[in-house]
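> everything below, folded, please.
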Amino acid sequence: MKLTILGSSGSVGGPTNPASGYLVNVDNSPGLLVDIGPGVLGQLQEVQDPCDAHVVFSHLHADHCLDFPSLMVWRRYHPYAPAKGRNLCFGPSTTLGHLGVLSADSPGEVDDMSDTFAFAPWRTGEPHIIDRLTVTPFEAVHPVEAYCLRITEHTSGKTIAYSGDTGWTEQLVECARDADVFLCEATWCSGEGDFPPDMHLSGTEAGRAARLAGVKKLVIVHIPPWGDPEATLAAARAEFDGPVEVGQQGQVIEF
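As a prediction, this is how the structure comes out:
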């Protein structure tokens, strides 16, 4: 199982780090693209055929989905290597309308993506089989419909947990239970400041979730360009004594 961080910047892209996008690969299967924020498609081209990937969304804020219309252009209109068939797409219940407006030609239209993706909405706790992976959504705490995602490879049982964007919730801990790799957002960095509730996590909370879930490795992501990665890392390590690192664009984790 291989995880490639295509982009991990929080809320907006950074000068050298796109917004959220993660690629999961297993042998003899299409890739699984988890979120596709601004700048992610360009990084995807470096490591994988963009037409050979399923797509799942944690939620539909712009920093997690805004490169999807460009992916549609690539899949449909690439002059010599367009998509040969449909891939799967899963996301919040509003995905078709939300993204269809972004890729439509005219105001008021909704682009029909069924020519290149077969879509189904998440339902909390309902697992979906995507080739050799099972993806299970857990309800997140965020201003929009949002999910934490648990991704498990069938034969080995290896698991990646992804927080998406969320405030503190016990569902996050359940999603990450015993995961081999836990990608956890820490937008509030060290947690020092007056932040709105029910929106994001701090490094302290990311570390606490990792400890309570018993994960093997914590990778902190979604730190904004103005954030302090070192302070965030220190806050997480104060709560979790296992391996912790800040996820970097281009980083590959194989396990």
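> C-alpha from now on. contacts and neighbour counts both.
Will do.
> what's the one helix or strand Asp35 maps to packed up against?
Here Asp35, judged by DSSP states H and E, is contained in strand 31-36. The contact analysis (3 or more Cα pairs under 8 Å, 6 or more residues apart in numbering; DSSP states H and E) places strand 31-36 against strand 21-25, strand 53-56, helix 62-65.
> contacts for that strand next, please.
19-25, 48, 52-58, 63-68 (Cα atoms under 8 Å, 6 or more residues apart in numbering).
> the residue nearest to Ala104 when sequence neighbours are not counted: helix or strand, and which one exactly?
Excluding the flanking residues, the one nearest Ala104 by Cα to Cα, 6 or more residues apart in numbering is Asp111, at 4.6 Å. Element membership for Asp111 (DSSP H and E) is empty, with no helix or strand holding it.
> pull the contacting residues for Asp111.
Listed by Cα under 8 Å, 6+ apart, the contact partners of Asp111 are 99-101, 103-105.
> so which of these is the closest to Trp122?
For the contacts of Asp111, the residue nearest Trp122 by Cα to Cα is Leu99; the value is 15.6 Å.
> quick one: the closest one and Leu71 touch, right?
No: if you go by Cα atoms under 8 Å, Leu99 and Leu71 don't touch, sitting 11.4 Å apart.
> gap between Val244 and Thr116?
Separation of Val244 from Thr116 (Cα to Cα, to the nearest Å): 38 Å.
> same question for Phe195.
40 Å.
> neighbour-wise, which of these two wins?
Taking other Cα atoms under 10 Å, Phe195 and Thr116 do not tie; Thr116 has more neighbours (19 against 12).
> who's in contact with the nearest residue to that one once chain neighbours are set aside?
Closest residue in space to Thr116, ignoring its immediate chain neighbours: Arg86 at 4.4 Å, by Cα to Cα, 6+ apart. Shown in contact with Arg86 (Cα under 8 Å, 6+ apart): 114-118.
> now do Thr152
Per Cα under 8 Å, 6+ apart, neighbours of Thr152: 133-135, 158-160.
> out of those, grab the one that's most surrounded.
Counting by other Cα under 10 Å, top hit in the contacts of Thr152: Ile160 with 26 neighbours.
> to check against the first, give me the structure of this:
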Amino acid sequence: MRLHVIGCSGSFAGPDGAASSYLLEQEDADGRVWRVLMDLGSGAFGPLQSVIDPADLDAVIISHLHPDHYLDLTGLEVFWAYHERTDLPQLPIHAPAPLPERLSAVLSRDGRIPDGTDRVPFEYGALTDGQELRIGPFEMTVREVQHPVEAYGFRIRAGGSVLAYSGDTDACPALDELAADADLFLCEAGYVEGRDDRFTGVHLTGRRAGDCAARAGARSLALTHIPAWTDPEVPLAEARAAFPGEITMVRPMDILELSS
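From the prediction side, this is the model:
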């Protein structure tokens, strides 16, 4: 399984890159490469186009409906609805149930059909806690996690490897379950110990991400969702104090290869 980091800036697009977006690639038994996008936050649709033709996407997963995780779906919808190709199928979008209405509100329209067209470009599927998804060679377990809005983390199995993705969350039992024995735990660390203690139920710190990875027995930890005002060395040091395994601080355009 291959993971492309399209954007990883926390809470908003930063000076060096877009907000959260990650592209998964995996070949199936017939050699066909499947591509699933996890989140498409503010500023991410531009760099996505430097990695693949968006028409090659097989599905999109949206963890929650904060702008830094879904807002650039507006650009993807324009691409899909008005593209010169007329053979594009509806693109499956798996997300919290309010997404279609949220997109319509952002685009100042009634209903799901883009202006001047006669069809809905996306096929929406509502995420639920405990759901099992199958997209080509990807098998995904969905769990609701701890965030101020409806939010989900994911356990993704493909090619004999396991990737856990936290989405946005504070520490919770569901996150430990998702990360159990994962080959790679892609985990947000948006807060810093001490500085952000006044906020609860929103984000992890590097320390809490490391604690979760250690409890879960994850093989490696990749930290993400670091906001522009935070020195990445701080959450990295916090995580290293809690987790003895390999730790990576992801950067825009990183490519991570998973092996079991």
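> related to what we said a few turns ago, across to the second structure, which of the contacts of Arg86 of the first structure hold up?
Checked against the second structure using both residues aligned by TM-score structural alignment, their matches' Cα atoms under 8 Å, these keep these contacts: 115-118.
> which parts of the stretch 51-200 of the first structure are helices?
62-65, 68-77, 95-103, 170-176 (DSSP state H, counting those that start in this stretch).
> ok, Asp131 of the first structure touching Val26?
No: when contacts are counted by Cα under 8 Å, Asp131 of the first structure is not listed as touching Val26 (9.4 Å).
> ok, Gly43 of the second structure - how many residues close by?
As a burial measure, Gly43 of the second structure scores 24 neighbours (other Cα under 10 Å).
> for Gly159 of the second structure, see how far away it is.
According to Cα to Cα, Gly43 of the second structure stands 30 Å off from Gly159 of the second structure.
> likewise Asp16 of the second structure?
Distance from Asp16 of the second structure to Gly159 of the second structure, counting by Cα to Cα: 32 Å.
> isn't Lys2 of the first structure up against Val26?
Yes: applying Cα under 8 Å, one finds Lys2 of the first structure in contact with Val26, separated by 6.5 Å.
> circling back: turn the helices of the stretch 51-200 of the first structure into TSV, columns for mean neighbour count and distance to Val252 of the first structure.
Below are the helices of the stretch 51-200 of the first structure laid out as TSV (neighbours: other Cα atoms under 10 Å; distance: least, Cα to Cα, whole Å):
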stretch	mean neighbour count	distance to Val252 of the first structure
helix 62-65	23	20
helix 68-77	18	22
helix 95-103	18	29
helix 170-176	23	20
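> okay, these in a markdown table with distance to Pro127 of the first structure next?
Formatted as a markdown table, these follow (distance: least, Cα to Cα, whole Å):
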| stretch | distance to Pro127 of the first structure |
| --- | --- |
| helix 62-65 | 21 |
| helix 68-77 | 23 |
| helix 95-103 | 18 |
| helix 170-176 | 12 |
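> so which of these gets nearest Glu126 of the first structure?
Closest to Glu126 of the first structure of the helices of the stretch 51-200 of the first structure, according to Cα to Cα: helix 170-176, at 12.3 Å.
> so the closest one matches what in the second structure?
Under TM-score structural alignment, helix 170-176 of the first structure corresponds to residues 173-179 of the second structure.
> mean shift between the matching stretch and the first structure?
Its aligned residues in the first structure lie a mean 0.6 Å from stretch 173-179 of the second structure after superposition (mean Cα distance after the TM-score superposition for the first structure).
> and the contacts of Arg86 of the first structure, which two are furthest apart?
Farthest pair in the contacts of Arg86 of the first structure (Cα to Cα) is Asp115 and Ala118. Separation: 8.0 Å.
> start and end of stretch 84-95 of the second structure, how far apart?
Using Cα to Cα, one end of stretch 84-95 of the second structure lies 27 Å from the other.
> what comes up buried for it?
The neighbour-count check on stretch 84-95 of the second structure (16 or more other Cα atoms under 10 Å) flags 90-95 as buried.
> mind checking which of these land in strands?
Judged by DSSP state E, the buried residues of stretch 84-95 of the second structure include 91-95 as members of strands.
> need those in a markdown table with distance to Leu37 of the second structure, can you?
Shown next, in a markdown table, are these (distance: Cα to Cα, whole Å):
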| residue | distance to Leu37 of the second structure |
| --- | --- |
| Leu91 | 11 |
| Pro92 | 11 |
| Ile93 | 9 |
| His94 | 10 |
| Ala95 | 12 |
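> now check the first structure for the residue matching Phe154 of the second structure.
So, by TM-score structural alignment, Phe154 of the second structure is matched to Leu149.
> its match against Asp165, yeah?
No: look at Leu149 of the first structure against Asp165 with Cα under 8 Å: they stay out of range, at 10.6 Å.
> overlap in contacts, the two.
Common neighbours of Leu149 of the first structure and Asp165, using Cα under 8 Å, 6+ apart, are Ser58.
> need the buried ones from the contacts of strand 31-36 of the first structure selected in ChimeraX.
Of the contacts of strand 31-36 of the first structure, the buried ones can be selected in ChimeraX as follows, counting by 16+ other Cα under 10 Å:
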select :19,20,21,22,23,24,25,52,53,54,55,56,57,58,63,64,65,66,67,68
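> aligned partner of Glu246 of the second structure in the first structure?
Counting by TM-score structural alignment, Glu246 of the second structure corresponds to Pro243 in the first structure.
> and what about the aligned partner of Ala213 of the second structure in the first structure, helix, strand or coil?
Using TM-score structural alignment as the criterion, Ala213 of the second structure maps onto Ala210 of the first structure. Classification of Ala210 of the first structure by DSSP: H, G, I helix; E, B strand; the rest coil places it in helix.
> likewise Leu3 of the first structure?
Leu3 of the first structure is classified as strand under three-state DSSP.
> what is the burial count for it?
Residue neighbour count, defined by other Cα under 10 Å, stands at 21 for Leu3 of the first structure.
> what of Pro229 of the first structure?
Using other Cα under 10 Å, Pro229 of the first structure has 22 neighbouring residues.
> that one and His222 touch, don't they?
No: using Cα under 8 Å, Pro229 of the first structure makes no contact with His222, being 10.1 Å away.
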